[in-house]
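Peer 1: the sequence and its predicted three-dimensional model are supplied below.
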Amino acid sequence: MVEKKDAMVSRSSKSTKLQAVDLLKILIVDDHEVFRCGLRDLLNDIDGFRVVAEAGTCQEALAKLAVVPVELVLLDLYLSDVKGIDTVHQVRKVFPQPRIIILSATLDDDILLESVLAGISGYLTKDTPAADIVKALKGFLQGQLAMIPPVLTRLVELLVQKYYAFETALTIYQQNETKEFDRATSEIPTPNIIPPTHSPHISLPNLTPQEEKVYQLMRRGYSNKQIASQLFISRFTVGKHVQNILHKLGATNRTQAVSYNSFEGVE
């Protein structure tokens, strides 16, 4: 009977040790002691979490991280010594391994985006109900971002806005590049060297098939815009083809290129 009890105690001890190993070690960084105490009690009641250290400033947090094994940092962004996204960068610079979840009094669009780009694992506001914080942290254990639906929705909206802003900027850039190519490779007016109805097809083996199509239209007096419309390609692409043609034919300008048979001595 005694041996049976000893075996049960031994198994219980092993189970307790296993649970301790599986607990996620947390550092709370916040300059309000009362808030830290309440959050610590909340987290220690969640399976899989254990608060192992607390800090009231960024420097104190760095000192704790240097001596206490920590896997997750719950970080307030507005401390007495460091504020905003710099708080995340300060911790990441010295200790890149622990995951970081932000606990902020407010939801700031710029900081939310910058924090996600900095690699944080979640963003929670301090007015979030305790039950929602617990749910978000349990989701974090499953590999999800620790965010409640309103914050996640706002993040998606911001990312969509950034995408469209980038797309607009890219379109403007491409349009400007197209204009620059047209300016650099087109002469106005373009000389009509050979009438359209009598344009012989000249085989130029060193041009690609697409470049040869562009070249034949150049010889017929087509502008870059007209060539683009004829071949269903962009003016930017036409400009690149024209540059390649000038280079391959050894021509210094469009006029010389379309007169290739003349300056090469071709009959």
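Peer 2: Thanks, I have it.
Peer 1: only C-alpha atoms from now on, for both contacts and neighbour counts.
Peer 2: Fine.
Peer 1: count of residues packed around V68?
Peer 2: For V68, the neighbour count with other C-alpha atoms under 10 Å is 13.
Peer 1: how much space separates it from T171?
Peer 2: 51 Å (C-alpha to C-alpha, to the nearest Å).
Peer 1: and I100, by the same measure?
Peer 2: Applying C-alpha to C-alpha, the value for I100 to T171 is 36 Å.
Peer 1: got another, please set it beside the one above:
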Amino acid sequence: MITVMLVDDHPVVRAGLRGMLEVEADITVVAEAGSGAEALALATIHRPQLVLMDLRMPGGDGVEATRALRETLPEIAVVMLTTYDDDAEILRAVAAGAAGYLLKDATSDELAEAVRAASRGETVLARAVAGRLVRQVREPPATTTLSARELEVLRHVAAGATNAEVGRALFISEATVKTHLVRIFGKLEVTDRTAAVTTAMARGLLTPGAG
């Protein structure tokens, strides 16, 4: 059972999210919070596996709450769930330790699959978010490539390593690994780890059996 905490300052939004998630046999909502400060307090008590975090709330920023939560309880994954798809906000959230960035127009199936993926240690991005990152980092097709560090990260991902394992192997933080993955997703025009690996292999950027 995947345990989830909902963080949003609008009770009606939390009620809607709870309804969407609790029809899933493997997901249960164990707590709700209306602010970042409340989220930190309740997370300490309930220890959910994953937090769905609103980006902007009165009296606190979701990104800062994510950073504080990850520093205090690093075993808890945090996925931003917001109406804002600004490039800078996306990168801020990932750099703060968020495992993903979803938009509130996600379907119930998309939300449930994102929760499952994030609970496995994967980075998840809404398609619209991935599309914005593509436009941000896209280069002409003939010259599109990955940096040496991005290739190192992807080789470890191809070998089945989690973000934390990649970070330990490369002596970088897990947040930095996630930032690299976001940029990799954007350059390769994909939305998940598996597609990144297969696309990189198809383009000759990564050889089968890498890692």
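Peer 2: Cool, got the structure. The shown structure was predicted, so the numbers you read here are calculated from the model rather than taken from an experiment.
Peer 1: thinking again about what came up before, which of I100 and T171 of structure 1 has more neighbours?
Peer 2: Shown here are I100 of structure 1 and T171; by other C-alpha under 10 Å, I100 has more neighbours (25 against 12).
Peer 1: could you look up the SS state of the corresponding residue of structure 2 for that one?
Peer 2: Under the alignment (TM-score structural alignment), I100 of structure 1 pairs with V78 of structure 2. With DSSP: H, G, I helix; E, B strand; the rest coil as the basis, V78 of structure 2 sits in strand.
Peer 1: what about stretch 63-72 of structure 2, distance to the chain center?
Peer 2: Centre-to-centre, stretch 63-72 of structure 2 and its host chain are 14 Å apart (C-alpha atoms, centre = their mean, to the nearest Å).
Peer 1: give me the mean deviation of that stretch from structure 1.
Peer 2: Compared with structure 1 after fitting, stretch 63-72 of structure 2 deviates on average by 2.2 Å (mean C-alpha distance after the TM-score superposition for structure 1).
Peer 1: so V238 of structure 1 makes contact with Q226?
Peer 2: No: at 9.8 Å, V238 of structure 1 does not count as touching Q226 under the criterion of C-alpha atoms under 8 Å.
Peer 1: comparing the two, which residue is more hemmed in?
Peer 2: V238 (26 against 15).
Peer 1: what sits against the more buried one?
Peer 2: Counting by C-alpha atoms under 8 Å, 6 or more residues apart in numbering, V238 of structure 1 makes contact with V214, N224, I227, A228.
Peer 1: again, but for G38 of structure 1
Peer 2: For G38 of structure 1, the contact set (C-alpha under 8 Å, 6+ apart) is empty.
Peer 1: which residue lines up with it in structure 2?
Peer 2: Correspondence of G38 of structure 1 to structure 2, assessed by TM-score structural alignment: G16.
Peer 1: now that match: which helix or strand?
Peer 2: helix 11-21 (DSSP states H and E).
Peer 1: mean shift between the helix or strand just after that helix and structure 1?
Peer 2: Downstream of helix 11-21 of structure 2, the next assigned helix or strand under DSSP H and E is strand 27-33. Here the mean offset of strand 27-33 of structure 2 against structure 1 after fitting is 0.6 Å, by mean C-alpha distance after the TM-score superposition for structure 1.
Peer 1: please tell me which residues of structure 1 strand 27-33 of structure 2 aligns onto.
Peer 2: The aligned range for strand 27-33 of structure 2 is 49-55, by TM-score structural alignment.
Peer 1: contacting residues around stretch 96-104 of structure 1?
Peer 2: In contact with stretch 96-104 of structure 1 (C-alpha under 8 Å, 6+ apart) are residues 70-78, 88, 120-126, 146.
Peer 1: and these, which are buried?
Peer 2: 70, 72-78, 88, 120-126, 146 (16 or more other C-alpha atoms under 10 Å).
Peer 1: just the ones in strands from the residues you listed, please.
Peer 2: Counted as lying in strands by DSSP state E, out of these, are L72, V73, L74, L75, G122, Y123, L124, T125.
Peer 1: tabulate those (TSV), appending distance to A105 of structure 1.
Peer 2: Below are those laid out as TSV (distance: C-alpha to C-alpha, whole Å):
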residue	distance to A105 of structure 1
L72	19
V73	16
L74	13
L75	11
G122	14
Y123	11
L124	9
T125	5
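Peer 1: which of these lies closest to K93 of structure 1?
Peer 2: Of all these, K93 of structure 1 sits closest to V73, with 13.9 Å by C-alpha to C-alpha.
Peer 1: any idea how far E110 of structure 2 is from the residue mapped onto that closest one from structure 2?
Peer 2: By TM-score structural alignment, V73 of structure 1 lines up with V51 in structure 2. As judged by C-alpha to C-alpha, V51 of structure 2 and E110 of structure 2 stand 16 Å apart.
Peer 1: and for A195 of structure 2?
Peer 2: 17 Å.
Peer 1: do the same with L103 of structure 2
Peer 2: From L103 of structure 2 over to E110 of structure 2 (counting by C-alpha to C-alpha), the distance is 10 Å.
Peer 1: before we move on, what about A169 of structure 2?
Peer 2: 31 Å.
Peer 1: can you tell me what sits against stretch 19-31 of structure 2?
Peer 2: For stretch 19-31 of structure 2, contacts defined as C-alpha under 8 Å, 6+ apart pick out 1-6, 18, 42, 46, 48, 108, 111-112.
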